[in-house]
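Participant: this one's sequence-less:
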């Protein structure tokens, strides 16, 4: 079973925000643009953006649009959807899972980045010495 479109869209934007591709205060595309880009309805986009709001990653400004939250808002943002709080409703459970998956994906990306940098640093130290080290 594939994940719902709203979860996929929310995870994609969460990854872009947490990865720095979308900086603080950047405006997200309109609901219509996101819907067209992903081949979904406005309702699906609304659910995706609600997940991001609940994570403290974005904020809506009436008549202006949806913007990436400031770093302070993101750090103090409290999600209404956590696995511990999720009621026994399938929709709430999916929302909670989406939040957790997004957090794990972001953490995994950061760990991979750090480990790659450390490995590159170690390889450059070894290459500087006399011992032959094969290129990566």
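Facilitator: Yep, it's here. Bear in mind the structure is a predicted one, so any value in this text is a computation, not a measurement.

Participant: switch to C-alpha atoms for all contacts and neighbour counts from now on
Facilitator: OK.

Participant: show me the residues around residue 60 that make contact.
Facilitator: Applying CA atoms under 8 Å, 6 or more residues apart in numbering, we find residue 60 in contact with 66-67.

Participant: correct me if wrong, but it is in a strand.
Facilitator: Yes: counting by DSSP: H, G, I helix; E, B strand; the rest coil, residue 60 falls inside a strand.

Participant: next one: it from residue 107, what distance?
Facilitator: Here residue 60 is placed at a distance of 25 Å from residue 107 (CA to CA, to the nearest Å).

Participant: same deal with residue 124?
Facilitator: According to CA to CA, residue 124 and residue 107 sit 26 Å apart.

Participant: all strands for the protein, in order.
Facilitator: 58-61, 65-68 (DSSP state E).

Participant: tabulate those strands (CSV), appending distance to residue 115.
Facilitator: Below are the strands of the chain laid out as CSV (distance: least, CA to CA, whole Å):
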stretch, distance to residue 115
strand 58-61, 29
strand 65-68, 28
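
Participant: nearest to residue 93, out of those?
Facilitator: strand 58-61 (21.1 Å; CA to CA).

Participant: packing partners of the lengthiest helix in the chain?
Facilitator: The helix spanning the most residues in the chain, taking DSSP state H as the definition, is helix 90-128. Packing partners of helix 90-128 (3 or more CA pairs under 8 Å, 6 or more residues apart in numbering; DSSP states H and E): helix 5-18.

Participant: got the contact list for the nearest residue to residue 46 once chain neighbours are set aside?
Facilitator: Leaving aside its sequence neighbours, residue 46 sits nearest to residue 31 (CA to CA, 6 or more residues apart in numbering; 7.3 Å). Residues near residue 31 by CA under 8 Å, 6+ apart: 42, 45-46.

Participant: next up, a structure to set beside the first:
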């Protein structure tokens, strides 16, 4: 089954919630990244003239995903960009997971981009990453 995400209408009334899942932890990170990008803008309407590479390491997958998704929000605010692509690579070295990610996008442009919510942050409210029947799943609530 392919990785996916679904926005949830009735979970966080003042915020935006989604569930993401994948057959692997890699697919889960990709699906969650796509959800955050889609929450901000339609990636199909965003170019790729801006790029930023990041590296993180953590023994806790939930903390690593939280930090990565928070990067998307940080760079949206710090650089004034929205994203067309997020590439993420995960490698396990003993008890530590290493993430190398690249965000691609362009500065916000209301005339050419379909902009959506102004995501202010990733919250810990209802945040849960787990494996269920062989699928990796996460619930995320975004502060908008």
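Facilitator: All right, it came through fine. The structure presented is a predicted model; accordingly, all values stated were derived computationally and were not measured.

Participant: any idea what the TM-score is?
Facilitator: The TM-score (TM-score structural alignment, normalised by the length of structure 1) is 0.27; 66 aligned residues with a CA RMSD of 5.1 Å.

Participant: in the longest helix of structure 1, which residues are buried?
Facilitator: 92-100, 102-103, 105-106 (16 or more other CA atoms under 10 Å).

Participant: need the residues you listed in TSV (columns: distance to residue 35 of structure 1).
Facilitator: Below are the buried residues of helix 90-128 of structure 1 laid out as TSV (distance: CA to CA, whole Å):
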residue	distance to residue 35 of structure 1
92	22
93	24
94	20
95	19
96	22
97	22
98	19
99	20
100	24
102	20
103	23
105	23
106	23
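
Participant: check structure 2 and tell me which residue is nearest its centre.
Facilitator: By CA atoms, centre = their mean, structure 2 has its centre lying nearest to residue 33, at 2.6 Å.

Participant: quick one: that residue from residue 79 of structure 2, how far?
Facilitator: On the measure of CA to CA, residue 33 of structure 2 and residue 79 of structure 2 end up 18 Å apart.

Participant: next one: residue 130 of structure 2
Facilitator: Distance, residue 130 of structure 2 to residue 79 of structure 2, using CA to CA: 32 Å.

Participant: in structure 2, which spans are helices?
Facilitator: Using DSSP H, helices in structure 2 cover 25-40, 61-79.

Participant: most packed of those helices?
Facilitator: Ranked by mean neighbour count, the helices of structure 2 are led by helix 25-40 with a mean of 23 (mean count of other CA atoms under 10 Å).

Participant: got the angle for that one vs helix 61-79?
Facilitator: If you take axes from the mean of the first three to the mean of the last three CA atoms, to 10 degrees, helix 25-40 of structure 2 sits at 30 degrees to helix 61-79.

Participant: which other helices and strands does helix 25-40 of structure 2 contact?
Facilitator: strand 4-8, strand 16-22, helix 61-79, strand 81-93, strand 135-143.

Participant: so what's residue 52 of structure 1 up against?
Facilitator: Counted by CA under 8 Å, 6+ apart, residue 52 of structure 1 has contacts 10, 14, 58.

Participant: how near is residue 124 of structure 2 to residue 17 of structure 2?
Facilitator: Noted for residue 124 of structure 2: a distance of 11 Å to residue 17 of structure 2, by CA to CA.

Participant: then residue 73 of structure 2?
Facilitator: 15 Å.

Participant: ok, residue 54 of structure 2 next?
Facilitator: According to CA to CA, residue 54 of structure 2 and residue 17 of structure 2 sit 25 Å apart.

Participant: ok, these two, which is more surrounded?
Facilitator: A direct count of neighbours by other CA atoms under 10 Å for residue 54 of structure 2 and residue 17 places residue 17 higher, at 27 against 12.

Participant: find the nearest non-adjacent residue to the more buried one, please.
Facilitator: residue 141 (4.2 Å).

Participant: just give me the neighbour total for that neighbour.
Facilitator: Count around residue 141 of structure 2 with other CA under 10 Å applied: 22.

Participant: out of the strands of structure 1, flag the one nearest residue 18 of structure 1.
Facilitator: When the strands of structure 1 are compared (using CA to CA), the closest one is strand 65-68, at 10.1 Å.
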